[in-house]
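Visitor: return a 3D structure for these sequence lines:
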Amino acid sequence: MGKFYYNEEQESYDAIVVGTGISGGWAAKELCEKGLKTLVLERGRMVKHRDDYITANMDTWDFPNARQPTQEDIKKQEKQNRTGYTTRGDSKHWFVNDLDHPYNETKRFDWMRGYHVGGRSIMWGRHSYRWSDLDFEANKKDGHGVDWPVRYKDIAPWYEHVERYVGISGEALGLPQLPDSIFEPMMELNCMEQHVREQVAEHFDGRVMTAGRIAHINSDKRYEGDGRVRCQFRNRCIRGCPFGAYFSSLSSTLPAAEATGNMTLRPDSIVHEIIYDPNTKKATGVKVIDRETKEEFEFKAKVIFLCASAIASTAILMQSKSDRFENGLGNDSDQLGRNIMDHHLGVGASGKYDGFEDKYYKGRKPGGIYLPRFRNIGGDSNTDKFLRGYGYQGGASRGNWEEVISEVSHGAALKDAILKPGGWTFGMGGFGEVLPNEDNRMTLDYDKLDQWGLPTVTFDAEFGENEWAMRKDMKEQAAEMLTKAGLRDVEEYDRPGALGLGIHEMGTARMGRNPKTSVLNGYNQVHACKNVYVTDGAFMTSAACVNPSLTYMAFTARAANHAASELKKGNI
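Guide: Next comes the predicted model:
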């Protein structure tokens, strides 16, 4: 068939992994290294590390329209264009054509998708933070959602396991609300960022500004993968990194899985149903449609890992109907598709600073600052205005040449000015937690089918009162910190957009202690079908306020090792 890579086609495997992004790569690596013959299915096209990073070495002037999308581009990607960056000339090829892959919105939802081998691990923002017990215990304490069936101590060893493989640059802070990782050297703050850090520490008790903890190698330490070397400070990460400096499944986990000889990778394979055997109460395999030929196949396996993304994995479960599961595989609780979460962002402040005119910086650092959560962590930090909390990301830079374009700047004055960097600016934007709410949901529309005859997804989800109250504080506190740091012309902003804009979809097949109120157990297994695991954002029971990918990795590695052990024992 010409679709298989790395190994030959066969009908039955020990394991099937659906998806090749952050979670799918980790599932493939761990399962293959445990000796399981594993079929990895990706609905999108094949992408080869380095060879297919077609814009990685292009400069701005190499792109038509200086990377800006044309009106024709936007018509094909109107929803993908909502972020403001996914349809640029250097990255639009990583994001789907909305006309080819439609979805429906009862309320606006920004679903940014990349259908190719490597998934969004190629384009992700790379911020990587551990959760704390503050996060794992939040639902139980304030009554929103259901209790997590795990605590930090259960996941901490698995955070360490993946961090040793990934490579995360950052600084140890000893904060209980943001546990430290195993770190690569921190990416140094520039002078303006250091100034704001010092001023925040001086004027605000309990607030600590640090560098963003990002999945970049920042030393000469050797990491496993396809020739991974230290970050080159090009800040072209969304295009694909030829150096493998930032972590992606394409440069790291998939090559590791391939090296075992146990992986078969099949792109262009749209999984749409899990096959269930009511006699054994187990899944026996998956149904697949070839993306290009629309031919249908079935593949069998002893264990199945859904890692296709929160929305896609849940859509597969919903389509997996049988006499036992009339409303979708594992949906006894009616929670499948509910509790959609993301992070709300696009709110904060920025300002200008007079000073450091003699200071500049070298290279294009791929990460800025991070200011961890300081609300509702105990004592004076608690507020009755909203639940949970938020952090900030941002950074400082010197203005560019655009500042000197004006009616009065011309001739010799313009020539002199254009050779000098502009003044310093600093901006910080909040990332806030979204509460789980079972009324925020996705459903399937069988009256609107896609080109493969599959139902399309409909979103009905929105921010709640808690998010709106939190945003007010996020904006005010950002402005106050910048003002106290001596910046001028400080301006607040609030551009809420909608759920999905954070590209952290979570919660559509949550884990929990009770099968009556959750889809998965504490090891990511479907309660009523133990040989099906879901380890992408769908399993999340709450959202916390930090980027979730490191948590996906840790839970996926833990679940894959659990599956291998349970298979060996004959329990699944």
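Visitor: contacts and neighbour counts: CA atoms only from here.
Guide: Fine.
Visitor: tell me the spacing between Lys282 and Gln10.
Guide: Computed as CA to CA, to the nearest Å, the Lys282 to Gln10 distance reads 21 Å.
Visitor: now the second one, please; I'll put the structures next to each other:
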Amino acid sequence: MINLNLKAEAANTYDAIVVGSGITGGWAAKELCEKGLKVLMIERGRQLEHVKDYETATAAPWEVPHRGVLTNELKKGHQFLVREKVYTEFNHSYWMKDGDSPYTEEKRFDWQRADIVGGRSIMWGRGSLRLSDLDFEANAKEGIGIDWPIRYKDLAPWYSHVEAFAGISGQAEGLPHLPDGVFQPPMEMNCFEKHVKGKLEAAFPERRMTIFRTANLTQAIGDRNKCQYRDRCSRGCPFGAYFSTQASTLPAAVKTGNLTLLTDSLVNSIIYDDNKGKATGVRVIDKHTKEMTEYHARIIFLNASALASTFVLLNSTSARFPQGLGNDSGVLGHYLMDHHFHAGASGSSEEFADKYYHGQRPAGFYIPRFANVGNDKRGYLRGFGYTGYSSRTGWARGIAELGVGGAFKDYISEPGPWQMGLMGFGECLPYKENMVSLDTSVKDAWGQPVLKMNCEFKENEMKMRKDMAAEAAAMLEAAGLKNVQAFDRASYPGMAIHEMGTARMGRDPKTSVLNEWNQVHAVKNVFVTDGACMTSSACQNPSLTYMALTARAANHAVEELKRQSL
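Guide: Here you go, the predicted model:
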């Protein structure tokens, strides 16, 4: 006789379960809670309370033991994470230890994972750009991968919905391939950037240089204050001046009284009921006790991040789904993408020697894609956009000098020449062989299999990178900069922290995992709205698209529940 603990099951039952509390998890919880659902949000990381737990947010460099530099002790257990500069002494406690949750590499992949409530919404770069039909239609027009099941018109109102709540500062430019949005007033370019903008656009009339569209407030929203121009965003913002789960979506969800937050809890797999043909809940491992508990709900939103959500699906096997939940097509884990970057150019200028700027603006400028747009045709597919920065060189330019005395002190106390850099972010095509799979030969600290990475940039991306560097140099030279140098510092998948794909959307269940509403084709009460759902990568920062897709899917889920279709 089976012993059913019905009281325990009832206590662990909700209307909806949201897996992950990052950018998309926060949005899913907010939207579902505000629509009246009782929601359980499950986060593998520790609690990180807004303001109180941002321990270094107001600390000057000299107030942190090693001035932000990683010690050998801090590097321990982070064999992959130490490759990138996002991990510093200022925010070291926010990141997951690779040693506890390793992954294996057939080819190098830099997977950067948070281990806190809010996930990477605390440390993200905040770039907030819409995709357009140039992006949604590219696969179909070029015969690459599969066609997106949606178009820009399907997502446009949801872009507006999330922009208005999140707070996106930016400048409308009227570009069809980079649609305008609901913007707060833009941050101001400095005098040198305005000068370069004029020169660049005169030399290249079809190109545009604009302030970056960023999720940093220039006007207060509720109790969220406007940006203070400190540029310490990756430590957590005590002013709530940029969009994060803690500052934005989590308070909104909590306000409804419908949210339960479970921290330090790893979702191991989704429970599938063969008789119902539905998912009924999730299996969760307590991070500290390693005990497993089941939680139940009518709908499940997977928002653990692209690869973590795909891990849960791959690890959710049953008689119906021996290769992973919803994997009838066999494409789950395939078509992994990330943007490639670290190619561009830099230069300097002696102009505006009597000018300076105030504060540390947390956003650079942006040059939207122009390659393969309109009549511009290149020897590769898709394109890239540039993020840019400028500043006066400071005292650090004297590090290589051997000077001493008052004259040398005066020299390094004065601002030096202006410098400017352009760095491209390029689109990666969806390749089936770029993939993740379960590696059962290696276990994490909780006895689970780990992901194996097999991903690389290919010929199309390499051709694009040459163009990214060459065009950057050409634009800086046209703007009158001196000492212009092109660069390509190499880029590996994962480094841009824009991993996406592996559970792509599509119209045909034979070639995709999700439908046009982000539902698993064969298990309609499971939704995946983080980066895993992407059918192509475009070249824009993708987080705003994830937010819009999540809000749209949450609205659809509630409507389907009302119709009793889930």
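Visitor: quick one on the thing from earlier: Lys282 and Gln10 of structure 1: which is more packed in?
Guide: Between Lys282 of structure 1 and Gln10, Lys282 has the larger neighbour count (other CA atoms under 10 Å), namely 18 against 10.
Visitor: quick one: contacts for the counterpart of that one in structure 2?
Guide: Aligned by TM-score structural alignment, Lys282 of structure 1 pairs with Lys278 of structure 2. Applying CA atoms under 8 Å, 6 or more residues apart in numbering, we find Lys278 of structure 2 in contact with Tyr272, Val523, Lys524, Asn525.
Visitor: Asn514 of structure 1 too?
Guide: Taking CA under 8 Å, 6+ apart, one finds Asn521 in contact with Asn514 of structure 1.
Visitor: in three-state terms, label whatever residue of structure 2 lines up with it for me.
Guide: Under the alignment (TM-score structural alignment), Asn514 of structure 1 pairs with Asp508 of structure 2. With DSSP: H, G, I helix; E, B strand; the rest coil as the basis, Asp508 of structure 2 sits in coil.
Visitor: can I have the buried ones of the contacts of Lys278 of structure 2 as a ChimeraX selection?
Guide: To isolate the buried ones among the contacts of Lys278 of structure 2 in ChimeraX, judged by 16 or more other CA atoms under 10 Å, type:
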select :272,523,524,525
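Visitor: what's the counterpart of Cys241 of structure 1 in structure 2?
Guide: Aligned counterpart of Cys241 of structure 1 in structure 2: Cys237 (TM-score structural alignment).
Visitor: tell me which element Phe527 of structure 2 falls in.
Guide: Assigned by DSSP states H and E, Phe527 of structure 2 falls within strand 523-528.
Visitor: which part of structure 1 matches that strand?
Guide: Aligned by TM-score structural alignment, strand 523-528 of structure 2 falls on residues 529-534 of structure 1.
Visitor: dump the residue contacts of Arg197 of structure 1.
Guide: Arg197 of structure 1 sits next to Val208, Met209, Thr210 when contact means CA under 8 Å, 6+ apart.
Visitor: highest neighbour count among those?
Guide: Thr210 (23 neighbours).
Visitor: so who does that one touch?
Guide: So Thr210 of structure 1 contacts Glu171, Leu189, Arg197, Ile369, Tyr370, Leu371 (CA under 8 Å, 6+ apart).
Visitor: Glu480 of structure 1 belongs to a helix?
Guide: Yes. Assessed by three-state DSSP, Glu480 of structure 1 belongs to a helix.
Visitor: mind checking how far the aligned residue in structure 2 for it is from Leu200 of structure 2?
Guide: Under the alignment (TM-score structural alignment), Glu480 of structure 1 pairs with Ala474 in structure 2. According to CA to CA, Ala474 of structure 2 and Leu200 of structure 2 sit 10 Å apart.
Visitor: again with Gln112 of structure 2
Guide: Here the criterion is CA to CA. By it, Gln112 of structure 2 lies 35 Å from Leu200 of structure 2.
Visitor: same question for Val312 of structure 2.
Guide: Per CA to CA, Val312 of structure 2 is found 47 Å from Leu200 of structure 2.
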